[in-house]
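Asker: dropping the sequence and predicted coords here.
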Amino acid sequence: MALSKEYNERLAGEKEGLMYRDPVGELIREHEKKGGFDHLRGRGKPLPKEYLQSDTFDTLLKRNGFVPSWVRLQREIREDLGQVLKQQADEALSDRRIKKEISKINKKVRRYNQLCPTPSLQRCLIEKESLHSQYERWR
């Protein structure tokens, strides 16, 4: 009895340590066997130290200007607090309006606390009475 071609391929894959079919991996291995990677610059040379010293993915993200959403929100909150303090000093806002602005900022603080990666980075809600000291903590 002859075994099916598919079964033989799967069996060969299991011998190579592959427990599932990986079409992309198969294409890469096939390209490598045909010498498709032989012309690449740096072939056979060690990787540059920068690839070994840090997380390449993180480096790539930073180089392209990626900022995590919780960091962007942190900056927004800092800017909003600064504006409220400035307007409060200029007496451009009534107490009622200041409370409304603080309420908007506190919504962002709650969202920030949900997004930040560790509880030690979470912040307290903003209160009108301690606006200056809380602004300093956000700087």
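Answerer: Structure's in. What do you need?
Asker: when you work out contacts or count neighbours from here on, use the C-alpha atoms and nothing else.
Answerer: Fine.
Asker: how about stretch 123-139: buried residues?
Answerer: By neighbour count with 16 or more other C-alpha atoms under 10 Å, stretch 123-139 contains the buried residues 126, 134-135.
Asker: before we go on, here's another structure to hold up against the first:
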Amino acid sequence: MELNEDKLNPPYQDWMGDILKEHAKTGGMDNLKGQGQPLSEEYFAGDTFQHFQRIAKDAGYKPHWLKLQHEIREEINIIADNQLNESTKDIEKKIKKVNKKIVTYNKSCPPPLQKGHVSLLNLAAMTKTW
């Protein structure tokens, strides 16, 4: 029985490569900042993930979990500031909404940065934690 070469090497689709080639054809790669300049030695230090993080940070990219952390902090502070002016039922609804965001945050952030849920009892402490 002879093996078919196509079954051993299925076709490979390079989606990102295709996108970059199309972008270059339309002039999207012209006049990039630092084009033609050598990379600094620090870009070659560390592993691939650290390298990606450094480049992303230099480009102004913030991970989703970091944006979510800022949103949660802001919402907790607003709830704490308005605690005396609102009913307990309204505050509990807002806390429930924030806790849903905290679950999403905890799923996407690095494990050492995960945080607990907010309640009426720990609201003041959580404004300091976040």
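Answerer: On my side now, so go ahead. Remember, it's a predicted structure, so these values are computed and weren't measured experimentally.
Asker: and the TM-score between them?
Answerer: Remark: TM-score between the superposed chains equals 0.62 [TM-score structural alignment, normalised by the length of structure 2]; 98 aligned residues with a C-alpha RMSD of 2.9 Å.
Asker: from the buried residues of stretch 123-139 of structure 1, which land in helices?
Answerer: Counting by DSSP state H, the part of the buried residues of stretch 123-139 of structure 1 found in helices is 134-135.
Asker: map residue 85 of structure 2 onto structure 1.
Answerer: Aligned by TM-score structural alignment, residue 85 of structure 2 pairs with residue 92 of structure 1.
Asker: what's the burial count for its match?
Answerer: 12 (other C-alpha atoms under 10 Å).
Asker: with the buried residues of stretch 123-139 of structure 1 in mind, which one is nearest to residue 58 of structure 1?
Answerer: Looking at those and their distance to residue 58 of structure 1, the nearest is residue 135, at 29.5 Å (C-alpha to C-alpha).
Asker: contact partners for the closest one?
Answerer: Applying C-alpha atoms under 8 Å, 6 or more residues apart in numbering, we find residue 135 of structure 1 in contact with 78, 81-82.
Asker: closest one of the residues you listed to residue 58 of structure 1?
Answerer: residue 78 (24.8 Å).
Asker: these two touch, right, that closest one and residue 134?
Answerer: No - using C-alpha atoms under 8 Å, residue 78 of structure 1 is not in contact with residue 134, being 9.7 Å away.
Asker: mutual contacts of the two, please.
Answerer: Between them, residue 78 of structure 1 and residue 134 share no contacting residue, judged by C-alpha under 8 Å, 6+ apart.
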